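J.: kindly return the folded structure for what I paste below:
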Amino acid sequence: MSFQNTLAYAQERDHDDALRYYREHFHIPKHQGKDTVYLCGNSLGLQPKAARAAIEEEMEKWAELGVEGHFKGDDPWFTFHKTLAEPTAKLVGAKPSEVVVMNQLTVNLHLMLVSFYRPQGRRYKILTEAGAFPSDQYALETQVKFHGYTPEDAIIEVTPRAGEQTWRTEDILQTIRDNGDEIALVLMSGVHYYTGQVFDMAAITQAAHEVGAVCGFDLAHAAGNVVLRLHDWDVDFAVWCTYKYLNSGPGGTSGVFVHERHSNKPDLPRFAGWWGYDQEERFQMKKGFIPMAGADGWQLSNSQILPMAVHRASLQMFDEAGMEALRAKSEGLTGYLEFLINSLNQPKEDLEIITPSEPSARGCQLSLLVNRNGRQLFETLMANGFILDWREPNVIRVAPTPLYNTFEDVYRFGQFLEAHFRR
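T.: Presented below is the predicted three-dimensional model:
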């Protein structure tokens, strides 16, 4: 792709962008009366303008119907989660019966680990990437302790090679093979939060299954960011949040995928709740848990109607635009960002992109390693209307997201960096 470091080029790309009108569907934070350059959708997506109306609709239903809102009106709360199944399935490459929206991410991760981390005898270890997001680290640490193991013994962490920032797929696969008879579960990120690297989920799943292990993914930074094919890749389970690329509000609800070969096994161990009980008999209040068919059988409690209403408003845009089209624009935006940064010709001691350069190995995010005065640069950017994300010890994460970011956003960021390093 041929890029140009000019405002005219950026504006021309925006003019030709078939998805450009989606930006108008979001509230853009202001700085000194002008739109910020918001490049932080990997941390918290912007608010869809439809979100407020979606919440107000459910508030009106609550006001008018009270408890009867569970059964009356459009989209009764009793089955509200089912309205999210079809667009969610399209988003992650699944069948509608394989997905459910419920709870929050780490709660769902623990629920999945109850069902899919089943250590027995020699096979008790979990393989993951070193430096996974802390929630994943803590979940795995406490799960292995719960089963009577020590994290130092039971968790295998795959690290990048010496002097490298990202993982080589062949190293991950070889580590799985080398430890295959001891691994009960492979659990990795779909996209690594710090480096922005996309892992080869299909190859990792295949390798895990070849050694007899279960394979799951935390898709917090992948859902709504990259094209997913969870069913076709034969992934056993996955979890994700909705407040990052999916723009569903701070602390928003979460999604779960359970492959159909597991989701209709009522004897599969799980922590159960009333809302996961067979819907046709739920109000008979019987003893003895009978799960709903599919991923719905992992639900615990009543649906979170207000967060789900916001999520549905956002999902409608993804459903309309399509992940393939969003991904194509994303590759253009991120490629342009990479081009502008590389054009600065800064020594690695000052500025280095640690995210893979191959488009298939990254999503929206580029992670910039700033070894000298990184925090100062970040704060200067923020003070000048560029909303980004800082991660210790020295990384600025920059994420141009295709629903609301523009090529001009990326150009303006590049111009600011150029002025900064030319001083």
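J.: okay, CA-based contacts and neighbour counts for the rest of this
T.: Will do.
J.: which elements pack onto the helix or strand harbouring Glu157?
T.: In this assignment (DSSP states H and E), Glu157 forms part of strand 155-158. When contacts are defined as 3 or more CA pairs under 8 Å, 6 or more residues apart in numbering; DSSP states H and E, strand 155-158 packs onto strand 125-129, helix 169-178.
J.: got the angle between the longest one and strand 125-129?
T.: Inter-element angle recorded for helix 169-178 and strand 125-129: 170 degrees (by axes from the mean of the first three to the mean of the last three CA atoms, to 10 degrees).
J.: contact partners of whatever helix or strand comes next after helix 169-178?
T.: Sequence order places strand 183-189 as the next helix or strand after helix 169-178, per DSSP H and E. Residues outside strand 183-189 that contact it (CA atoms under 8 Å, 6 or more residues apart in numbering): 116-120, 123-129, 132, 176, 199, 208, 211-221.
J.: pull out the buried members of those.
T.: Buried members of the contacts of strand 183-189, scored by 16 or more other CA atoms under 10 Å, are 116-117, 119, 123-129, 132, 176, 199, 208, 211-221.
J.: among those, which ones are in helices?
T.: Phe116, Ile176, Ala208 (DSSP state H).
J.: go through the residues you listed and say which is closest to Glu280.
T.: If you rank these by distance to Glu280 using CA to CA, Phe116 comes first, at 26.9 Å.
J.: quick one: residues contacting that closest one.
T.: By CA under 8 Å, 6+ apart, the neighbours of Phe116 are Leu185, Val214.
J.: for this protein, what's the longest helix?
T.: Under DSSP H, the chain gives helix 323-342 as its longest helix.
J.: here is a second sequence; please produce its structure as well for comparison:
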Amino acid sequence: MHTTQLKGTLEFAKELDQKDPLKRFRNQFHIPTNANGEEQVYLCGNSLGLQPKLTKEYIQQELEDWGNLGVEGHTEAKSPWLPYHEFLTENMAKIVGAKPSEVVMMNTLSVNLHFMMVSFYQPTSKRFKIIIESDAFPSDKYAVESQLKFHGQDPNEALILWKPREGEELCHFEDLEKIMQTEGDQVALLLIGSTNYYTGQSFPLKKITELGHRHGAKVGFDLAHGAGNIQPNLHETGPDFAVWCSYKYLNSGPGSVGGCFVHERHANNKELRRFTGWWGHNKQTRFNMRHEFDPIPGAEGWQLSNPPILSLAAIRASLAVFNEAGFENIREKSIKITNYLEFLLKEIEGDQIEIITPQNPEERGCQLSIKVKNANKALFDKLMAADVIADWREPNVIRIAPAPLYNSYEDVYKMVERLKKLL
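T.: As a prediction, the model looks like this:
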């Protein structure tokens, strides 16, 4: 039997799982089951990550401390609430490639996006335009348009869309360069999703940052589909800011607290405009209520409110799993398991399947977006009925994301076999 035929078997998938150095982590997550108690094939971590079994323990500890200590939990809890967000910082910084002083977990993604634009979108009569990718996640587009209007700008004139070429799905960096050559002296901010939610394309973050800064613009990234998926190396890459959510690849539960990065070159700039709140104030004098605002150096200085401890506990649990696994190992498996998914999809006979995500592993995370010829949402509904949990995006894309911490090669094999039968 040829090697390619071997690869297309359940035995080969199981062999890959046996050799997988991260295989033990699957058992550290709750895998959803069907009505018969059988595990579903869950490939939707790009929408909502699965729950680590540690989460209940971490949240239960805070419930017990709240019950037993009341307000004293701020200082006397097993993990005191007053500095609780600091317990997450180091592990989070590793995952996004930042210094701990550059990272803080606070608010939610779109809220952080607005707060960052308060500081880093400072339009003038000559420099007022914002560039986003044309198929950015809708929330990004809404946030940017509302910021433009808030500053008295017309989005029809001030919003520039970085688009794929005619008949294509993916954006070309060269086209962004051309936009900057033409419009660069009018661009105030480049705000790009690091990994596009629809196509799964990961953009060259360092090249984009250097391009924006070379033309005098500020640069920010939305890492909603990047954090925990690709390594953005934020400190070295050098954007002015980045924001992300924690409930997709970071497995912290629906609507959980988001993350924020502010590059250290802005750490001590007290003149930078920002919307402020008491939790961003100097920790030594925070509880002396009579002081003028004195921002904490670094990303913490953008905090507004004392954080929701139960949500942070869930994030902390997931970050503990990430730290144990090691993000380099996670990324290595991500490339392998996604390559395996790509191989199996390409083995499907005929030309029914088109993968619109880039083939180069450096230009994608673990998500593959597929178009199925002459198919509509009915096919996706049948796939869900066959216990494959994936994600449908209009008009005709199924997004499949084998998350390396809890998905197995066997999951991938089963998904493709069930898709074949439905086709």
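J.: before we move on, back to that, next, the mean deviation of the longest helix of the first structure compared to the second structure.
T.: By mean CA distance after the TM-score superposition for the first structure, the fitted helix 323-342 of the first structure averages 0.8 Å away from its aligned residues in the second structure.
J.: do a quick rundown of the strands in the stretch 301-423 of the first structure.
T.: 352-353, 366-369, 386-387, 389-391, 395-398 (DSSP state E, counting those that start in this stretch).
J.: tell me which of the ones you listed sits nearest to His420 of the first structure.
T.: So among the strands of the stretch 301-423 of the first structure, strand 386-387 is nearest, using CA to CA, at 13.3 Å.
J.: tell me which other helices or strands that closest one touches.
T.: strand 37-38.
J.: once aligned to the second structure, how far is the helix or strand following the strand it packs on on average?
T.: Scanning forward in sequence from strand 37-38 of the first structure by DSSP H and E, the next helix or strand is helix 50-65. Taking mean CA distance after the TM-score superposition for the first structure, the mean distance separating helix 50-65 of the first structure from the aligned residues in the second structure is 0.7 Å.
J.: got a list of contacts for helix 50-65 of the first structure?
T.: His25, Gly69, Lys72, Gly73, Ile305, Leu306, Ala309, Val310, Ala313, Ser314.
J.: distance between whichever helix or strand comes after that helix and the chain's centre?
T.: Downstream of helix 50-65 of the first structure, the first helix or strand assigned by DSSP H and E is helix 85-92. Offset of helix 85-92 of the first structure from its chain centre (CA atoms, centre = their mean, to the nearest Å): 14 Å.
J.: for helix 85-92 of the first structure, give me the average deviation versus the second structure.
T.: Per aligned residue, helix 85-92 of the first structure averages 0.6 Å (mean CA distance after the TM-score superposition for the first structure).
J.: residues in the second structure aligned with that helix?
T.: Helix 85-92 of the first structure corresponds to residues 89-96 in the second structure, going by TM-score structural alignment.
J.: again with stretch 63-75 of the first structure
T.: The aligned range for stretch 63-75 of the first structure is 67-79, by TM-score structural alignment.
J.: helices of the stretch 201-350 of the first structure, start to end?
T.: Along the stretch 201-350 of the first structure, the segments classed as helices by DSSP state H, counting those that start in this stretch run 201-210, 230-233, 260-263, 305-321, 323-342.
J.: ok, which of those helices comes nearest Asp389 of the first structure?
T.: The nearest among those, by CA to CA, is helix 323-342 at 15.6 Å.
J.: run through who's touching the closest one.
T.: With CA under 8 Å, 6+ apart, helix 323-342 of the first structure has contacts from 3, 5, 19, 91, 224-227, 359, 363-366, 399-403, 406-407, 410-411, 414, 417.
J.: that one maps to which residues in the second structure?
T.: Counting by TM-score structural alignment, helix 323-342 of the first structure corresponds to 327-346 in the second structure.
J.: now that stretch: buried residues?
T.: Those would be 327, 330-331, 333-342, 344-345, for stretch 327-346 of the second structure by 16+ other CA under 10 Å.
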